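K.L.:
Pasted the sequence and its predicted model underneath.
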Amino acid sequence: MDPEGSIGTRRNPIVIAKPMSLEEESDADRVSNILHHAMTIIKDLRPGLDLISLKYKAPPNFNIPKSQLQCFGESVYCWGEDMLEKCNRGGSAMERLVAVVGWSISTTRPLIFGAFPYNPILGETHHVSKGTLNVLLEQVSHYPPVSALHATDEKHNIEMIWCHNLSPKFRGTSVETEICGKRQVKLLNHGETYVMNCPSLVFKFIPTKAFEWSGKVKIQCQESGLAAEISYKGLSFLGRKSNSRSINGKIFSQSLSIKNLCDIDGQWDRSVRLKYQNGNVRTIYNASEVISNLRTPVVLDPKGVRATESAKVWGEVSQGILSKDWKKAKKAKMAVEERQRELAKERESRKESWVPKHFKLSYSKENGWDCYPIQPTVPPAPIVVPI
């Protein structure tokens, strides 16, 4: 079976919505609708329930016009200030770790309360370039949902490999989605690999309404022995915003007796500062420079866009959402999902297992899911972000 033609059609429109940025605002009608819908669902749920098992399909009026794959990709290729290139320029291991911390924070993006991206379908891909950075994502598993990312910049000799497995659980007054898996950033000029995790995404609906990032992130470089720990904190239970979207943490050595080298504090949607032991303070991240006024990717080569591309698979659905033609969006979304069920039945009848096209996938109880790119580098994409 040809995976390129199995989940999409060459006739589908290619629709790319603007990236998520600090300027995003909630839609009041959408918020009201989703709260009403959520309350009808949660009355039958129990705390701790893994929501993946429900296989729930959100109606399109709750969707933003893009896939979760696109949201992951945007955090890498949509930026105003290039935080990734800064990582490579650091003259010392300490400076490079500080830059990686800033870059990691830059991948934390605002979300719209009451709106969700599409759940990627099996085999869906997303391929975009910005300058010399080429980014490729693939949905390598559907149940459980596992997304893989490979990005390379041959000019600056940087490589990224991510493997994400979403695990949403009902917590009584919220839904917490743990983004399991690891991210690797390789600065090949320096022979350094930085391994990190991702904060969790929390959807609160009682007593306050909020989408927020929460939890601890650890960034480690085995080669230098340096590491950072960062805690993301959201709104208080009663919704006080004075410390919302705050970050605090530290950079330390895993080998020296003096472990705490400097402290980190700030807000990921504003600015984050680094305070050294001698009292000096510097800003290592400014959100208004990195995730504001972002440019929307454009299709440079329509013929080169795969049938599996997110912007094509969901193109007709996105058209309906952007035009608020909910009947069209619902019909198109049902067609995508029904096609997936048909393909799954066909594979089952032939006793075939799905094999990802661009990654090898592994799983262990100790380490969870992991992915390995099949190709050493990512080629330039037919979809590009204007510079």
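P.N.:
Yep, that arrived.
K.L.:
CA only for contacts and neighbour counts going forward, please
P.N.:
Will do.
K.L.:
which stretches of the stretch 51-200 of the chain form helices?
P.N.:
68-77, 83-89, 93-106 (DSSP state H, counting those that start in this stretch).
K.L.:
Can you say which of these is nearest to residue 237?
P.N.:
In terms of Cα to Cα, the element of the helices of the stretch 51-200 of the chain nearest to residue 237 is helix 93-106, at 23.8 Å.
K.L.:
Put this next to the first one:
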Amino acid sequence: MNIFRGIQARLPSGSSGSTTPNSNGSGADDRPPEGSDPDDTSLLDEKQGSIVLSLISQLRIGMDLSKIAFPTFVLEPRSMLERITDFMTHTEILFGLENESDKAVRFERVLQYYMLGWHIRPKGVKKPYNPTIGEIFRCRYTYTNGTEGFYVAEQVSHHPPVSAYFFLSPANKILVVGELRPKSRFLGNSVQTIMDGENRITLLGTDDGEYIISLPNMFARGILFGKLVFELGDTIDAINEKTGMSGSVEFKTKGFFSGTYNVVKGQVQQDRETIGEISGKWSHHLEYKDLKFGKTRVWFDDATTTSEELSRPTCHPEEHQEPNESRRLWSGVTRGIRAGDQNAAQEAKTIVEDNGRKYARTLDEQGATHNSRFFEFRGGKWHAKFVLPENLEEAKSKVQEWIWADTPVKKAT
């Protein structure tokens, strides 16, 4: 049955289809749900609520949302390819681990680095732009120790959507590669995004091989009733086969009658023996307890972490980017959102999406597939088309030549 009709049938007498979910009122109704973070909640005005209601009327339970065009006011003004860079925000946690002899400490720091990628998020319930096939995002990082890191991501498939990414900091001996395959489903009063994919982290100065970490799922609650709330849920697994280290972290979702938001609980195991415990809130405060020595170390606390401690990406100015680079490609949408002009944002979004569909249709008509520029599919995974030099001192120039080939060198912003 159409969900919208079911809701209308239960509305009080005199209510009409113009009733808007999550409409912006006053007083107690404006407060976020008890125990939630105001940054993870959204209130919609009457016009926005009407648009959401119209969108919901098209949905069915379990429907795949990959082909649904969402209104611009629910969008975060950046592409998913750029949002992945949140995981590079705390890369300095990994610096110097090639000199750490204790494999348990190395594993803990890698897991800390990964977990701290989640607290960087937009206010409210927002989703990034869905990248179009062939879209790329390129940036670099400059660290406090005078070194650099280099990142490139590409939308290698559109249906199903797959984002592949690569990060290298040669001087700090860190390599991160991975892929993201989101699948969104409508569940009635919430939307679930299943985050298939994995992060593969390599400490190049060690013999550890890859640290492989999965992803939690995302939920937007209160689509029909109550306030819109963003949550992470389910369990992620981390493993390093060579060292025998493993771990898991459960992102707990709030129960209907009890519990609280953003809580995590996890453990670290060495050769299947639990040696550490993780606790706290992924959004505000995380701790790690070493069970062997009985010591607790704070991984993250938003009350004491300054913005200067966060590594931010820099890109070439939009006018010097290629047409399919994220910031330039979506620039019209971004300007409209930031100016509060949803009509302009929607028009620009339609142009980007129509061009993407035209390209996909051309490929179908020609019986061809998209030729990825930076990645190739091997052994069931996407790998960068970059051969890492044995001499890491050569890697800095080589990786820049690979990422920015034929691109004029301009001042990054």
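P.N.:
Received the coordinates, thanks. Predicted, not measured: the structure shown is a model, and the values here were computed from it.
K.L.:
What would you report as the TM-score here?
P.N.:
Once superposed, the chains reach a TM-score of 0.81 (TM-score structural alignment, normalised by the length of the first structure), with 350 aligned residues with a Cα RMSD of 2.9 Å.
K.L.:
hang on, the earlier thing: got JSON lines for the helices of the stretch 51-200 of the first structure, with distance to residue 38 of the first structure and mean neighbour count too?
P.N.:
Shown next, in JSON lines, are these (distance: least, Cα to Cα, whole Å; neighbours: other Cα atoms under 10 Å):
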{"stretch": "helix 68-77", "distance to residue 38 of the first structure": "20", "mean neighbour count": "21"}
{"stretch": "helix 83-89", "distance to residue 38 of the first structure": "37", "mean neighbour count": "19"}
{"stretch": "helix 93-106", "distance to residue 38 of the first structure": "30", "mean neighbour count": "22"}
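K.L.:
So which of the ones you listed is nearest residue 236 of the first structure?
P.N.:
Proximity to residue 236 of the first structure (Cα to Cα) singles out helix 93-106 among the helices of the stretch 51-200 of the first structure, at 21.0 Å.
K.L.:
longest helix of the first structure?
P.N.:
helix 326-349 (DSSP state H).
K.L.:
helices and strands around that helix, which ones?
P.N.:
Applying 3 or more Cα pairs under 8 Å, 6 or more residues apart in numbering; DSSP states H and E, we find helix 326-349 of the first structure packed against helix 315-322.
K.L.:
Superposed on the second structure, what's the mean shift for the helix it packs on?
P.N.:
Taken over the aligned residues, the distance from helix 315-322 of the first structure to the second structure averages 1.3 Å (mean Cα distance after the TM-score superposition for the first structure).
K.L.:
Let me have the helices of the stretch 51-200 of the first structure in TSV, adding distance to residue 200 of the first structure as columns.
P.N.:
Shown next, in TSV, are those (distance: least, Cα to Cα, whole Å):
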stretch	distance to residue 200 of the first structure
helix 68-77	14
helix 83-89	22
helix 93-106	13
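K.L.:
who wins for proximity to residue 189 of the first structure among these?
P.N.:
Residue 189 of the first structure lies closest, by Cα to Cα, to one member of the helices of the stretch 51-200 of the first structure: helix 83-89, at 7.7 Å.
K.L.:
Could you look up the SS state of the equivalent of residue 289 of the second structure over in the first structure?
P.N.:
Structural alignment (TM-score structural alignment) places residue 289 of the second structure against residue 275 in the first structure. What DSSP: H, G, I helix; E, B strand; the rest coil gives for residue 275 of the first structure is strand.
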